[in-house]
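Visitor: No sequence on hand, only this structure:
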């Protein structure tokens, strides 16, 4: 197993965990500001922040699993860095868009696009590597 590739996957795991922490804190701050303990309390900004957090929870773990498997299956460290960096930039833009009450639509679109593109590429890469090694 390529230790550098595994270390790169670990780097993006850590960076994306920071994004999740940021979204957790953003959600908590909006909850506290509007005194909402459960649900969204009908607060549009809270609903928006919660949706951004939920979207990150839906996507980040899958990508991190794929990066870990790619590293374990022998993917080049450059591939891990390209996929991991693009995904992390995408998730950061997406989180920025959803953590603010109002934000430019390009942030959401670019963040979504980078996330889906890299998730798809990582999926195909892991499937390809796995099938070749069977």
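Guide: Yep, it's here. Keep in mind that this is a model prediction, so the values were computed, not measured.

Visitor: CA only for contacts and neighbour counts going forward, please
Guide: OK.

Visitor: quick one: the residue positioned nearest the centre of the chain from residue 101, how far?
Guide: Centroid-nearest residue in the chain: residue 60, 3.6 Å away (criterion: Cα atoms, centre = their mean). Separation of residue 60 from residue 101 (Cα to Cα, to the nearest Å): 23 Å.

Visitor: Same question for residue 32.
Guide: Counting by Cα to Cα - residue 32 and residue 101 are separated by 15 Å.

Visitor: Likewise for residue 93?
Guide: From residue 93 to residue 101 the distance is 14 Å (Cα to Cα).

Visitor: Look at those two and report which has more neighbours.
Guide: The neighbour comparison of residue 93 against residue 101 (other Cα atoms under 10 Å) goes to residue 93, with 21 against 13.

Visitor: May I see the buried residues of the longest helix anywhere in the chain?
Guide: Counting by DSSP state H, the longest helix found in the chain is helix 3-34. For helix 3-34, burial by neighbour count (16 or more other Cα atoms under 10 Å) applies to 5-6, 8-13, 15-17, 19-20, 22-24, 26-28, 30-31.

Visitor: Please compare the first structure with the one that follows:
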């Protein structure tokens, strides 16, 4: 049974809704109903939201499988906290103008680390 991963899924969902709101607000203020219309602020909000949507679900799936295979709470929490921190760092660093490159980089490093550690943990636990 999953008891830890749903907490991180819920927190990540809150971040996702916040990023969705940012896209909606940018569309409203820039009067753009579709695409980015060549507007840099629109493109930035779309890509910040999209990047989150590209990485968070896959990483959560891996974390959930690690938990379902019986990994300890410490590992599951480290993975969940790493993913949450990485995605928030990346979104904040990428979304600012000018970008805060170090936060963007730290966010991707954390996200990739979670993906790799969770993948290896799943392989080890499955064997």
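Guide: In hand now; what should we look at? Because the structure is predicted, anything quoted here is derived from the model rather than measured.

Visitor: What's the TM-score once they're superposed?
Guide: Between these two chains, after superposing, the TM-score reads 0.94 (TM-score structural alignment, normalised by the length of the second structure); 127 aligned residues with a Cα RMSD of 1.1 Å.

Visitor: Residue in the second structure paired with the residue nearest to the centre of the first structure?
Guide: Under the alignment by TM-score structural alignment, residue 60 of the first structure pairs with residue 56 in the second structure.

Visitor: How far off centre is the helix or strand hosting its match?
Guide: Under the criterion of DSSP states H and E, residue 56 of the second structure resides in helix 40-68. The chain centre lies 4 Å from the centre of helix 40-68 of the second structure; the measure is Cα atoms, centre = their mean, to the nearest Å.

Visitor: Repeat that for stretch 83-102 of the second structure.
Guide: Using Cα atoms, centre = their mean, the offset of stretch 83-102 of the second structure from its chain centre is 10 Å.

Visitor: which position in the second structure aligns with residue 100 of the first structure?
Guide: Match for residue 100 of the first structure (TM-score structural alignment): residue 96.

Visitor: If you could redo that for residue 17 of the first structure, that was the one I meant.
Guide: Using TM-score structural alignment, the partner of residue 17 of the first structure in the second structure is residue 13.

Visitor: swap in residue 128 of the first structure?
Guide: Per TM-score structural alignment, residue 128 of the first structure is aligned with residue 124.

Visitor: Distance of that match relative to residue 30 of the second structure?
Guide: Taking Cα to Cα, one finds residue 124 of the second structure at 49 Å from residue 30 of the second structure.

Visitor: swap in residue 2 of the second structure?
Guide: 42 Å.

Visitor: same deal with residue 39 of the second structure?
Guide: 8 Å.

Visitor: Next: residue 41 of the second structure.
Guide: Taken as Cα to Cα, the span from residue 41 of the second structure to residue 30 of the second structure is 9 Å.

Visitor: And for residue 105 of the second structure?
Guide: 28 Å.

Visitor: which ones are touching residue 24 of the first structure?
Guide: residue 53 (Cα atoms under 8 Å, 6 or more residues apart in numbering).

Visitor: Now stretch 114-125 of the second structure on the first structure. Mean distance?
Guide: Average distance, stretch 114-125 of the second structure versus aligned residues of the first structure after superposition (mean Cα distance after the TM-score superposition for the first structure): 0.9 Å.

Visitor: What's the match for residue 88 of the first structure in the second structure?
Guide: Residue 88 of the first structure maps onto residue 84 in the second structure, by TM-score structural alignment.

Visitor: Roughly how far does its match sit from residue 55 of the second structure?
Guide: Residue 84 of the second structure is 11 Å from residue 55 of the second structure, by Cα to Cα.

Visitor: what do you get for residue 3 of the second structure?
Guide: For residue 3 of the second structure, the distance to residue 55 of the second structure equals 21 Å [Cα to Cα].

Visitor: for the helix or strand containing residue 126 of the first structure, packing partners?
Guide: Under the criterion of DSSP H and E, residue 126 of the first structure resides in helix 105-133. Counting contacts by 3 or more Cα pairs under 8 Å, 6 or more residues apart in numbering; DSSP states H and E, helix 105-133 of the first structure packs against helix 44-72, helix 77-99.
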